[in-house]
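Colleague: sequence isn't available, so here's the structure alone:
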């Protein structure tokens, strides 16, 4: 079985499926790039043949591939990625664009040792594109030939790689004979854990057993837990805020007391338990008194709901608060619940004082209602003659003041119902006034924004930022259109609009030309780029000037000469089609941007012009 060197990223053998081969190839390629020299980038392909994994490593022509080093790195990468591979695997090295691999190695999965190796001889390490070192070996075995044929079938050459090949590049390939390699067994990954686990379980069980007998021998865990509950409850009482918290604390103290009462008198912890029981009962008594006061206060508050009430009912409510206050005053200062009781005592005394004010509120509410009615009559008179923004702001403030006066009439008085009716009417009047003020403010705000956008547009134009200029002119026009007829800024807005509209049209025209230049620049950059730079260019509103590059023209002529010399009509046809495609692309750019095109040779001579259609 193939041993792994790392545990960074592995795959299960069952993941060797056709749809996963690309992922496996990518992972192998990434790992291989980390271990091989940077001058030898490789491309990895994987295939399956009757469950057997085939791995092909391709490199560009013109580089020296260390066969032994490459196969060693590839084998280790596969071992790390698929540590449990059960089938044999075959490794191949091939020049990109070639059909047959020039080196091959078969590995047996059970031992990791080479089953068969095929490497080029030292004197055949340089080959032309049409040569195959394996094909020239007279002593190649039938198994090796079968493996090579399998690779040819599983990894057909990429036609794009063939087009990228230079016939002279393949002559630079040099490989060294593959050296026999001894597989280093990987160190074991797994550490036996059974003994450690058993030891931990036994220790845990012993500790649990000891805790289940707290007061028989040694330390009395039960009294420690009870003391923690008591101390925790006392601390919680210092920060208690609600009745349900008191009930929870009462339950904890009661539980702690029950635990303490289980400790027998013959135990060495019995005296300590008795002391804790007495302390807990003091706390429980204090909680009971406070809870009773809270219940009385709650009942009293419930009876005071849904006012107005008569004076007699309010007197009954006052008596209820008096009773709850007396219960809170009975809580001992030594009790941990005393701070909470004092806080509630202050709250209840405030409630008691509030009840005393209820009778006075009934008398005062009527006077407040009459005052608000008189104020409303005055405001309506002023509203009939208001015109300026300041006048409407003062009217709104007066309505708000009258409404606030009505809202100060306290709930629980007989004047509240009529006050609410007046509040609704006054709010309607205030809303109308706000709508008028809002309309005027909106108009002024739109005009101010329009002026600001005009300034921004002019600034952007000076900076030749026409996209932002068009946006600013458009915003200015939009703001002017939002100003309602009849408002104060309307006349000024109409005058400004006569300047904004023609400026917007002019800016849009300039922007369109700028966009056309940008589009032309992007399209020409894409067309002129390649492994060999095709052309250089310049863009203006008047013309697209394109000049063919010397290297590109030399490559075209070289290809044409080679095609003519070898009598290869297909190469000649492909070249003609390529040139025509370049011409069509340049003319299309000119048509799309509506900018005339001029094409020059590398020496500046004009080759042709194109007028946009």
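Modeller: Happy to help now that I have it. Please read all numbers here as calculations on a predicted model, not as lab measurements. Numbering: from 1, shown residues only.
Colleague: please count neighbours and contacts with C-alpha atoms only from this point.
Modeller: Fine.
Colleague: those strands in this structure, which residues are they?
Modeller: Ranges of strands in the chain, per DSSP state E, are 42-49, 52-59, 64-66, 89-95, 103-107, 114-118, 174-176, 535-539, 544-548, 597-600, 606-610.
Colleague: mean neighbour count added to these, as TSV?
Modeller: What follows is the strands of the chain, written out as TSV (neighbours: other CA atoms under 10 Å):
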stretch	mean neighbour count
strand 42-49	19
strand 52-59	21
strand 64-66	20
strand 89-95	24
strand 103-107	22
strand 114-118	17
strand 174-176	20
strand 535-539	17
strand 544-548	21
strand 597-600	20
strand 606-610	14
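Colleague: turn those into CSV, columns for distance to residue 163.
Modeller: Shown next, in CSV, are those (distance: least, CA to CA, whole Å):
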stretch, distance to residue 163
strand 42-49, 17
strand 52-59, 15
strand 64-66, 21
strand 89-95, 13
strand 103-107, 23
strand 114-118, 28
strand 174-176, 21
strand 535-539, 20
strand 544-548, 21
strand 597-600, 27
strand 606-610, 28
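Colleague: quick one: closest of those strands to residue 326.
Modeller: strand 42-49 (89.7 Å; CA to CA).
Colleague: what's next to the closest one, contact-wise?
Modeller: 17-18, 21-22, 24-26, 28-29, 33, 53-60, 154-155 (CA atoms under 8 Å, 6 or more residues apart in numbering).
Colleague: what angle do strand 52-59 and that strand make with each other?
Modeller: Relative orientation of strand 42-49 versus strand 52-59 (axes from the mean of the first three to the mean of the last three CA atoms, to 10 degrees): 160 degrees.
Colleague: tell me who's in contact with residue 507.
Modeller: Contacts here follow CA under 8 Å, 6+ apart; on that basis residue 507 touches 461, 466, 469-470.
Colleague: how does it look with 10 Å?
Modeller: Going by CA atoms under 10 Å, 6 or more residues apart in numbering, residue 507 touches 457, 461, 465-471, 473-474.
Colleague: so which of these sit within helices?
Modeller: Mapping those onto helices (DSSP state H) picks out 457, 461, 466-471, 473-474.
Colleague: now for the residue nearest to residue 297 when sequence neighbours are not counted, how many residues are close by?
Modeller: Nearest non-adjacent residue to residue 297, counting by CA to CA, 6 or more residues apart in numbering: residue 324, 5.7 Å away. Applying other CA atoms under 10 Å, we find 25 residues neighbouring residue 324.
Colleague: second structure follows, compare the two:
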């Protein structure tokens, strides 16, 4: 049970140390830490992959500071080891004794290329190296003789020193020829010329890949190599060239995306603005490339083309913004039109509402189908066109009603004028037209009530005019009959007609004839006189007017009063 608890504590300690190294050591995530206890000694193994630059002194300091906070292992003797994954032996070791927050440290280098602070602790058991070897004896509890342990420790120490030195000396670019630096130097010299010759985006990408591969290959050169500084300088130069290319490639790719967007149908102002943003992102980094830059020859022709494309998009945006402005203007005018339509109380106001709606419709019809505002414009047309039709119909109705009303009044005035001239046939015609105009006024119009007030007086006037016309027509017939009656071989009489009766005057010739026939007792002439009296009486009866017959002296000689 105690062993299980100790194992859990060791796992927790290893996790704590791992987190501390991760927080305080560069590239701490590549290190792995294991802990074990043997003969009251705490052993800490730190492992890392090959090719990682390790500051062993820093790691030991971080581990010791972390152990100071541990209450469980503060009084333990501590052995710290560092080795590479896959290697059997460590290349660095440090012994620590933790007492009352004071640290006595001994660093044992396993390679002549590493230097550590001297230690005051001597004669440590070499058998602790067994922790670093994956052998069954790692956690063994049986004790060994001091001589045997000493021999084993000396042997292991020699193996570790020889192995570590061999490992460090056989790393790339330590003792052997450095092909990575030679390749990087050659590419560094040739890259500018290659960039000048590049004539396409794909060619630039290929050059960039070469630069990145060469730069990555330089990472395997260890810190203890005499060529490490040169490798870092080459890596920085290659990275700078790669960044130049990457900046241009990114701009070219952005321009390609913008060109594809321009080939599609743009349905909104936002899409145009997105294309404009893409062109600006493509152009901005290219404009920073001067004439002395290796990529100037590749960039400059494309930059001219990209600027023209941006100018085209800017013009399209300006046009679309103008169409959107027209759309918004049409909406604002539509509000005014609706208000005028609602409050219209006269023909003039209805005509204003109609003309306002017409302005709205005309404006919306101007927006082209290629404009992002087209869809909304078409929807608004479907909404506004019925309103225009409604106001137009109402304005037309009011216009016809106003015309009918005015026509009725003017026609009635003309009828009255003709009445004053006793031209009753014309007066009757005008009264009929005036009445018709008053009756034709639409009941939906504002003139309906006014027109209705004209119908009754116009009907009475028409009836009176018709009566006058009938009377006049009768008098005309009377005149005709009188003219026929008074005209024989000789002129018998003359006549006048007025409202009081018919006045007939005998002519001197007929009066002389009557006097002669009366003296000579001419019965035929006497009969003619009686017949004349009867004929004139009948004529008077037809028009219900009395007949007065006068002689040449103006004396009444006969009077006929109509019966009934």
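Modeller: Happy to help now that I have it. What you see is a predicted model, and the numbers here were worked out from it, not measured in a lab.
Colleague: after superposition, what is the TM-score?
Modeller: The TM-score (TM-score structural alignment, normalised by the length of structure 2) is 0.35; 260 aligned residues with a CA RMSD of 5.6 Å.
Colleague: closest one of the contacts of residue 507 of structure 1 to residue 363 of structure 1?
Modeller: residue 474 (62.9 Å).
Colleague: shouldn't the closest one be in contact with residue 502?
Modeller: No. Judged on CA atoms under 10 Å, residue 474 of structure 1 makes no contact with residue 502 at a distance of 11.1 Å.
Colleague: so these two - more neighbours on which side?
Modeller: residue 474 (22 against 11).
Colleague: residues contacting the residue nearest to residue 358 of structure 2 when sequence neighbours are not counted?
Modeller: Distances taken as CA to CA, 6+ apart put residue 388 closest to residue 358 of structure 2, at 6.5 Å, once the chain neighbours are dropped. Going by CA under 10 Å, 6+ apart, residue 388 of structure 2 touches 337-338, 341, 353-361, 394.
Colleague: of the residues you listed, which belong to helices?
Modeller: Short answer: the contacts of residue 388 of structure 2 in helices (DSSP H) are 337-338, 341, 353-361, 394.
Colleague: now these in TSV, with distance to residue 506 of structure 2?
Modeller: Shown next, in TSV, are these (distance: CA to CA, whole Å):
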residue	distance to residue 506 of structure 2
337	81
338	82
341	77
353	76
354	75
355	76
356	79
357	80
358	79
359	81
360	84
361	83
394	69
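Colleague: of these, which is the most crowded?
Modeller: Neighbour counts for these were taken using other CA under 10 Å; the highest belongs to residue 357, which has 29 neighbours.
Colleague: surely that one touches residue 380?
Modeller: No. With contact defined as CA under 10 Å, residue 357 of structure 2 does not count as touching residue 380 (11.9 Å).
Colleague: okay, and the common contacts of the two?
Modeller: 330, 334.
Colleague: I'd like the distance from stretch 458-477 of structure 2 to the chain centre, please.
Modeller: 76 Å (CA atoms, centre = their mean, to the nearest Å).
Colleague: buried stuff in that stretch?
Modeller: Residues 458-459, 461-462, 465-466, 468-469, 472, 475 are the ones in stretch 458-477 of structure 2 that count as buried (16 or more other CA atoms under 10 Å).
Colleague: which two among those are spaced furthest apart?
Modeller: 458 and 475 (25.2 Å).
Colleague: for the helix or strand hosting residue 426 of structure 2, packing partners?
Modeller: Using DSSP states H and E, residue 426 of structure 2 falls within helix 424-439. Helix 424-439 of structure 2 sits against helix 374-420, helix 448-486, with contacts defined as 3 or more CA pairs under 10 Å, 6 or more residues apart in numbering; DSSP states H and E.
Colleague: buried residues, that helix. List them.
Modeller: Residues of helix 424-439 of structure 2 classed as buried by neighbour count (16+ other CA under 10 Å): 424-428, 430-439.
Colleague: likewise stretch 223-243 of structure 1?
Modeller: Applying 16+ other CA under 10 Å to stretch 223-243 of structure 1 flags 223, 226-227, 229-230, 233-234, 236-237, 240 as buried.
Colleague: which of these lies closest to residue 320 of structure 1?
Modeller: Proximity of the buried residues of stretch 223-243 of structure 1 to residue 320 of structure 1 (CA to CA) peaks at residue 240, which lies at 23.7 Å.
Colleague: show me what the host helix or strand of residue 285 of structure 2 packs onto, helices and strands only.
Modeller: If you go by DSSP H and E, residue 285 of structure 2 is part of helix 269-287. In terms of contact count using 3+ CA pairs under 10 Å, 6+ apart, helix 269-287 of structure 2 is assigned the packing partners helix 228-263, helix 296-343.
Colleague: next, format these as JSON lines and append distance to residue 286 of structure 2.
Modeller: Shown next, in JSON lines, are these (distance: least, CA to CA, whole Å):
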{"stretch": "helix 228-263", "distance to residue 286 of structure 2": "7"}
{"stretch": "helix 296-343", "distance to residue 286 of structure 2": "7"}
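Colleague: ok, now which ones touch the residue nearest to residue 297 of structure 1?
Modeller: Contacts of residue 324 of structure 1 by CA under 10 Å, 6+ apart are 289-290, 292-300, 344-345, 348-349.
Colleague: just say which of the helices and strands packed on helix 424-439 of structure 2 is most tucked in.
Modeller: helix 374-420 (a mean of 18; mean count of other CA atoms under 10 Å).
Colleague: that helix vs helix 296-343, what angle?
Modeller: Going by the same axes, to 10 degrees, helix 374-420 of structure 2 makes 30 degrees with helix 296-343.
Colleague: give me the distance from helix 374-420 of structure 2 to the chain's centre.
Modeller: 40 Å.
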